[in-house]
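Peer 1: The following block contains a protein sequence and its predicted model.
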Amino acid sequence: MGTVGIQRKQILTYCSLTAGFGLLNSAYNFYYVKVFLNFYHIQEFWFQLSQVLFLVWNAINDPLLAYYSDNKNFKILRTRRNIILYSAPFFSLSFLIPWFPWSTNPVIVGLHLIFALCFWDTLFTFIGLAECCLFTEISQDSEMRITLTRASQIASLFSSFSVMVLEHASNGLQDFKSFQVTTVLIAILSWFLMYYCGKNCHTQYDLQQMQHGEKSPDEVCHERTGQESYWQQTWQIVRDINFISFVVTNFFQEFHQTFLYNFMAIICDQLISADEISQTARSTFYGSVPFASKILVISIAPILRHFSYKKVIRANFIWKISGGLVMYYVNGNGHPWVLIGFLLIDDCFANGTFSLFNLPLSDIADANMVKYNRKHPISSMVFGTNALFVKPAISLSPMLVVAILNKYGYNQMKKSTGDMTNPSVNPFNSAELEDLKGVMFSLVCLYPVVLGTIQLLSWSFYRISNKVELEVKTA
């Protein structure tokens, strides 16, 4: 098979992983908070405790798995392909854990969420790191990476339909049995896609061993550094100004993205009544949000060949600040379709920009390889160390929002509402309800303003302008 044929196969297998991974990730992030808050009625103490433990577990498992992936030679870790192949069925299983209640006992509900989050994140990290490393190691060519970015977003168009399918299958979670059955079908399909990638995807370093060492795919082994400790490699990474700049930017991007994933449906259900926008239209909107963000990345990918990703990412932060301020001062809360439009655009830019973040992290990994004269980039360590600092945002963001909402009576409103799947039927005090709606609207508008300002400042310290600099250094 020629070089072009090999590249096409690598793109296809990588896209298969992206589609399978995205099917689970989109649905999990969109539903787990709503299911535990509104259906299992988890107590705030247990919700916050689960997020704290989740945060701690994130801090332990990401760098640990990253170091082992780059430096140990267990069978499951021999190649990025092996990691995906053996982890995929467990990842699909972890996706199903939240949707099947264990008990109505408050303690059991709390333990259910703790287990679900930690089990999910362990497999999410394992396969997510392998996916990121594949992106870096399939090719060092910047054109190939842009092509991979665009192709993976096309594949993600398929995976983004998981939310829409679940919304319509369950009628906005009103038919929970149908929701559960659909999640099982999605998990099986996702496992099949990831299995295909695990059987067929090879990095450029794997291919070199197969071509020059005449090794079979099963004999290929990821080259280990083996001589440096975890702390040495971590110190080399965290002292890089480009890495520091990126991590701060990425932390607040994850913070914003998690807020939109977890609370968009909850906030829209309260700010927009069923009389203004029907449940069918609302479900279509929720399902189209992840789809629209993929279209954005596919559209701007050709721009990356003319303008650096650094400028494109910076433009997103300028939008966050200006868009949030305009929305707040025009009082979009009184215009449901304007609010829907703003949330759609905000989510598109948040998720679209996040989809480009593999490009700077890959360049940071390549720069590290050049600086420390390595034969192979320590991609897992770079991505894992990034996750060590960034993943806490996934816990801190919902903790902060739930605390704010409960301060304004959201928990009391849930208790006073007999059926949370029908928020229009609400005996909650009208004045308190208006205060709650006001703070929800403020969160929607001011979150992007505050986070975008911090990101615009931190991103200004990122110094790698394009891949040409690395290619010159390598030469």
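Peer 2: Alright, I've got the coordinates.
Peer 1: contacts, neighbours, all on C-alpha from now
Peer 2: Noted.
Peer 1: three-state assignment of Phe461?
Peer 2: Classification of Phe461 by DSSP: H, G, I helix; E, B strand; the rest coil places it in coil.
Peer 1: Next, count neighbours for the residue nearest to Phe179 when sequence neighbours are not counted.
Peer 2: Spatial nearest neighbour of Phe179, chain neighbours left out: Ser170 (5.0 Å); criterion: CA to CA, 6 or more residues apart in numbering. Ser170: 19 surrounding residues under other CA atoms under 10 Å.
Peer 1: who touches Ser170 in this structure?
Peer 2: Phe176, Lys177, Ser178, Phe179 (CA atoms under 8 Å, 6 or more residues apart in numbering).
Peer 1: mind running it again at 7 Å?
Peer 2: Contact analysis of Ser170 by CA atoms under 7 Å, 6 or more residues apart in numbering lists Phe176, Ser178, Phe179.
Peer 1: can you check Pro336 too?
Peer 2: Ile272.
Peer 1: Just the buried ones from the contacts of Ser170, in ChimeraX syntax?
Peer 2: Selection of buried members from those for ChimeraX, criterion 16 or more other CA atoms under 10 Å:
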select :176,178,179
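Peer 1: For Gln227, see how far away the residue nearest to Phe179 is.
Peer 2: According to CA to CA, to the nearest Å, Ser170 stands 53 Å off from Gln227.
Peer 1: take a look at this one as well, against the first:
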Amino acid sequence: MRKSWFLKENLLSSSSMNFKVFQGICLGAAVLSLICLWFAGQIGDKSIDKRSEEQDLHEFLLENEPDSEKSPTFSENVENSVKLTKEIVSQRQFLAIVFTNFFHTARSIAHMNFASIITEIVIPQEILPSGSVKLSLFFMVLTLGPQLVLIFNEKLIARVGAINVISISYIVSFFSGFLIILAGNPYMIMAFMLVDCITVHTIAPLFNIIISDFVDDDARKNNRPSGIPSIVFSLNALFVKPAQSVAPVVIVYLLNQSGYQEYLKTKMESADLKSTILLILFMTPSVIGGIQYIIMRSMYNFRRPIVRSTHVV
């Protein structure tokens, strides 16, 4: 949703150059969101009214049931949550998922937020003019390409396994960084950005699959009656969310060290700034992909769980 919004806004407002059109789009999005929120509230009120009587009756029966078990106290809930958290965090597989997902989120945010800066500085204006249809189409390919690859290769991913596909993407990312030797060709840079976009944004949804697999494996190892997906996904978000703030800070710091602030004033890129952007563009997938592959291979169990079928005679 965020990518499609960026694509439409970038196309209609000429890369945000037409500020009035940009304001109109924001206002239209706000009104549409308000309408959707109002309809959702109306539907929710009706469903709540239908369930209220049943819920009151259910609570009345529970209160008057002599053998009903007492609900755990607040301190017992906290103690149980801390215990479950320790059990999850102490597992190597969970740490492998969290660490690799952290780096992947940082790489994804950096790629999505700085694509326009990269194309503006390292791609000549003759090829991708600022605010042109060509630039919008290029961003559209970067946006829709990974989604199409994921959709059309759904069966292949299911057959190979999400974790194996993720590991292959790390290998491709690592070796793709060596294409920096061809960075003098702007078309090669554009092709690399497409490959990098596919290896980043196609793999991101697969983390939900391996986290779900971990939930099932955790329930089996700890003899739980059912999995605890809410705690696992919450802990994953707790450790991964900071990457969304760390990545832009690091990239902006590196750009400012190479004179990006001066470029914003003069619109004249220096050789130092261009070389820094090329290093960030090509070395980020190589370094992060290598780290992710090492972490995943050393800490994650790639064996698929054995599913035993039971026959009722």
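Peer 2: It's in. None of these values were measured; they are calculated from a predicted model.
Peer 1: ok, back up a step: what's the match for the residue nearest to Phe179 of structure 1 in structure 2?
Peer 2: Here Ser170 of structure 1 is matched to Ser13 in structure 2, going by TM-score structural alignment.
Peer 1: Structure 2: matching residues for stretch 229-247 of structure 1?
Peer 2: With TM-score structural alignment as the criterion, stretch 229-247 of structure 1 aligns to 80-98.
Peer 1: any idea which of the contacts of Ser170 of structure 1 is the one closest to Ile394 of structure 1?
Peer 2: Distances from Ile394 of structure 1 to the contacts of Ser170 of structure 1, taken as CA to CA, are shortest for Phe179 (24.2 Å).
Peer 1: how about the closest one, what's its match in structure 2?
Peer 2: By TM-score structural alignment, Phe179 of structure 1 lines up with Phe22.
Peer 1: quick one: contacts for its match?
Peer 2: Glu9, Ser13, Ser16.
Peer 1: Just the residues you listed: which are in strands?
Peer 2: Taking DSSP state E, every one of the contacts of Phe22 of structure 2 sits outside strands.
Peer 1: will you turn those into CSV that also has distance to Leu32 of structure 2?
Peer 2: Formatted as CSV, these follow (distance: CA to CA, whole Å):
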residue, distance to Leu32 of structure 2
Glu9, 15
Ser13, 19
Ser16, 20
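Peer 1: Sort out which of those are in helices and list them.
Peer 2: With DSSP state H as the criterion, helices contain Glu9 from among these.
Peer 1: Could you point out which of the contacts of Phe22 of structure 2 is nearest to Leu27 of structure 2?
Peer 2: Taking CA to CA as the measure, Glu9 is the one of the contacts of Phe22 of structure 2 closest to Leu27 of structure 2, at 12.0 Å.
Peer 1: Report the separation between that closest one and Met140 of structure 2.
Peer 2: Taking CA to CA as the measure, Glu9 of structure 2 falls 12 Å from Met140 of structure 2.
Peer 1: Report the separation between the match of Ser170 of structure 1 and Ile121 of structure 2.
Peer 2: 20 Å.
Peer 1: and what of Ile280 of structure 2?
Peer 2: According to CA to CA, Ile280 of structure 2 and Ile121 of structure 2 sit 13 Å apart.
Peer 1: try Lys3 of structure 2
Peer 2: Distance from Lys3 of structure 2 to Ile121 of structure 2, by CA to CA: 22 Å.
Peer 1: More neighbours: which of those two?
Peer 2: Taking other CA under 10 Å, Lys3 of structure 2 and Ile121 do not tie; Ile121 has more neighbours (18 against 14).
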